[in-house]
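Participant: mind folding the following:
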Amino acid sequence: MCEEYIDKPLYLLIADWMMAQNRWITAREISIEFDIEHSKAINTLSYILAEVGEIECETKMIPNKLAGRGCQCQRLVKVKNISPALYSRLRTSRLAKEVVCDNTPRLSVVPPGELNREQKWQWMLSKSMRR
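Facilitator: Predicted coordinates for the structure are as follows:
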């Protein structure tokens, strides 16, 4: 794991926690640990497995003994490795956002009461275009 602090997205926080546990983990455990809905934990696990190539995982399925459910199996996931390239990509992305935010010009906002009739009309039109 990377020891430096990075504003981590939820999927990376979960992957780091799973790797630190060094055992098989279910979506139910993730939902309890991170205080998120079970469906969000399932979706986050699916995202980690399908979309994030820098996180190396093992999966296994065990049968459930619950009747009346569509899927009669439970997915267990174990994170083996998280590539340092993922951290550097996030760090670069964060730095790029900071540069963009710092370079944006600050516009002075004029209250609508101090504008003439035409300026108020333009101001109203510009507000409606943003929605």
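
Participant: only C-alpha atoms from now on, for both contacts and neighbour counts.
Facilitator: Fine.

Participant: ok, which stretches of this structure are helices?
Facilitator: 10-21, 27-34, 38-51, 84-103, 117-130 (DSSP state H).

Participant: let's compare: structure for the following, please.
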Amino acid sequence: MATSITDMTGAKKDEMLSSLAALVVADAGGEVSAETLTAVIEASGNKASPVYTALFAKVVSAAGGVESFTAAPGSGGGGGGGGGGDDAAAVVEEVVEEEEIDMSGGMDMFGGEEGTGDY
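Facilitator: Got it, this is the predicted structure:
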């Protein structure tokens, strides 16, 4: 839901104005400082608490610029799947069957001859 800045009050409005001003100043190539943020906000016909402009200026400079907070162009989600391409050659696995080895040794587990007991 989109909200107009004129509908915002208090801290939310100050935060929005300060963040938008930081984007404007950085886009213009200026230094993001409390003074420049205040100047942009006042030029737009708004007022923001000096606490917010100072806070935003400090955070932006500590992060190394506004670019740290914005996604680079083209850095969205992963690309789509590739085209179909040629049919792959069928991979044939050669299955080697092992010989069955009679491990019974001619005795059942009770020591008698195999096949002579009740079990």
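
Participant: tm score of chain vs chain?
Facilitator: After superposition, the two chains reach a TM-score of 0.32 (TM-score structural alignment, normalised by the length of the second structure), with 55 aligned residues with a Cα RMSD of 3.6 Å.

Participant: picking up where we left off before, redo the helices of the first structure as CSV? Include distance to residue 74 of the first structure and mean neighbour count.
Facilitator: Listed next are the helices of the first structure as CSV, based on distance: least, Cα to Cα, whole Å; neighbours: other Cα atoms under 10 Å:
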stretch, distance to residue 74 of the first structure, mean neighbour count
helix 10-21, 17, 17
helix 27-34, 9, 16
helix 38-51, 11, 16
helix 84-103, 28, 12
helix 117-130, 45, 11
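
Participant: residue 63 of the first structure: which of those is closest?
Facilitator: helix 27-34 (14.8 Å; Cα to Cα).

Participant: save the helices of the first structure as a markdown table, and put in distance to residue 78 of the first structure too.
Facilitator: What follows is these, written out as a markdown table (distance: least, Cα to Cα, whole Å):
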| stretch | distance to residue 78 of the first structure |
| --- | --- |
| helix 10-21 | 7 |
| helix 27-34 | 11 |
| helix 38-51 | 10 |
| helix 84-103 | 18 |
| helix 117-130 | 44 |
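
Participant: assign a three-state SS to residue 13 of the second structure, would you?
Facilitator: helix (DSSP: H, G, I helix; E, B strand; the rest coil).

Participant: near it, how many other residues are there?
Facilitator: 19 (other Cα atoms under 10 Å).

Participant: burial count for residue 50 of the second structure?
Facilitator: Count around residue 50 of the second structure with other Cα under 10 Å applied: 15.

Participant: OK, contacts around it?
Facilitator: Residues in contact with residue 50 of the second structure (Cα atoms under 8 Å, 6 or more residues apart in numbering) are 34, 38.

Participant: against residue 60 of the second structure, how distant is it?
Facilitator: 15 Å (Cα to Cα, to the nearest Å).
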